[in-house]
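Visitor: generate coordinates for the sequence data below:
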Amino acid sequence: MAWLHLLFASAAEIVWAFTLKASDGFTKPLMAAINVAALLAAVWFLVQAMRTLPLGTAYAVWTGIGVVGAAVLGVVVLGESASPLRLSAIALIVTGVVMLKLAEG
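Guide: All right, here's what the predicted structure looks like:
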């Protein structure tokens, strides 16, 4: 269950990051409200995951998935650069997250 909580926390972090950009400096009330709700959800699910998972693993996986999700959304939705170097960096983060998961079993 801890890993499921961590996935929900990561998904909420991706929403949080995306709506942080979409809120345009909190000038768009709907995006700002979604942003705050996503942040609260992300932290709540992360706390639940950390009841079982080690701090280093939980936090690293949470931020790793969040970084990858936000970067992919940036490329796909916002038209940000998809240069080979950027995609390689994303692949390295994914590799690190997978290795942490495997290390925990």
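Visitor: from here on, contacts and neighbour counts on C-alpha atoms
Guide: Will do.
Visitor: where does the spatially most central residue of the chain sit, in terms of helix or strand?
Guide: Against the mean C-alpha coordinate of the chain, by CA atoms, centre = their mean, the closest residue is residue 66 at 1.5 Å. Assigned by DSSP states H and E, residue 66 belongs to helix 55-76.
Visitor: one more, please, to line up against the first structure:
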Amino acid sequence: MNSAWLYLIAAGICEVAWAIGLKYSEGFTKLGVSVVTVIIMILSFVLLAQAMKSLPLGTAYASWTGIGAVGAALLGIFLFNEPKDAIRLLCIGLIIAGVLGLKFLAKE
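Guide: Here you go, the predicted model:
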């Protein structure tokens, strides 16, 4: 795995972290959580920008949002008792399949 994909994975993890931070910041009404959330947002964008130096725009952006969407959905299930019905899990699986397809099947 090249460094661009490592940047992209790190950016996706940061996206999950700031999405969860948004929930815990309660609409940016909690100062400490809000500051950390904004810092992680900026880090996520910086890492995505690094990945985009060598990855195609569509691949990088779709993978970044896919990692974020899957991570946020799964953490929503575990942290916030959000629904975990079969169709929701199937849709999460489809996002994972799409990201893996971009990584392993698409030509860079």
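Visitor: would you pull the TM-score for this pair?
Guide: Put the two chains on top of each other and the TM-score (TM-score structural alignment, normalised by the length of structure 1) is 0.97; 105 aligned residues with a CA RMSD of 0.9 Å.
Visitor: returning to that earlier point: mean per-residue distance, the helix holding residue 66 of structure 1 versus structure 2.
Guide: In the superposition against structure 2, helix 55-76 of structure 1 averages 0.2 Å from its aligned positions (mean CA distance after the TM-score superposition for structure 1).
Visitor: report the buried residues of that helix.
Guide: 57-59, 61-75 (16 or more other CA atoms under 10 Å).
Visitor: show where it falls in structure 2, residue numbers please.
Guide: Using TM-score structural alignment, helix 55-76 of structure 1 lines up with residues 57-78 of structure 2.
Visitor: centre of the chain to the matching stretch, how far?
Guide: 4 Å (CA atoms, centre = their mean, to the nearest Å).
Visitor: same thing with stretch 67-86 of structure 2?
Guide: 12 Å.
Visitor: repeat for stretch 37-48 of structure 2
Guide: Its chain's C-alpha centre lies 11 Å from the corresponding centre of stretch 37-48 of structure 2 when counted by CA atoms, centre = their mean.
Visitor: over to stretch 43-61 of structure 1?
Guide: Taking mean C-alpha positions (CA atoms, centre = their mean), stretch 43-61 of structure 1 and its chain are 13 Å apart.
Visitor: right, I'll leave it there.
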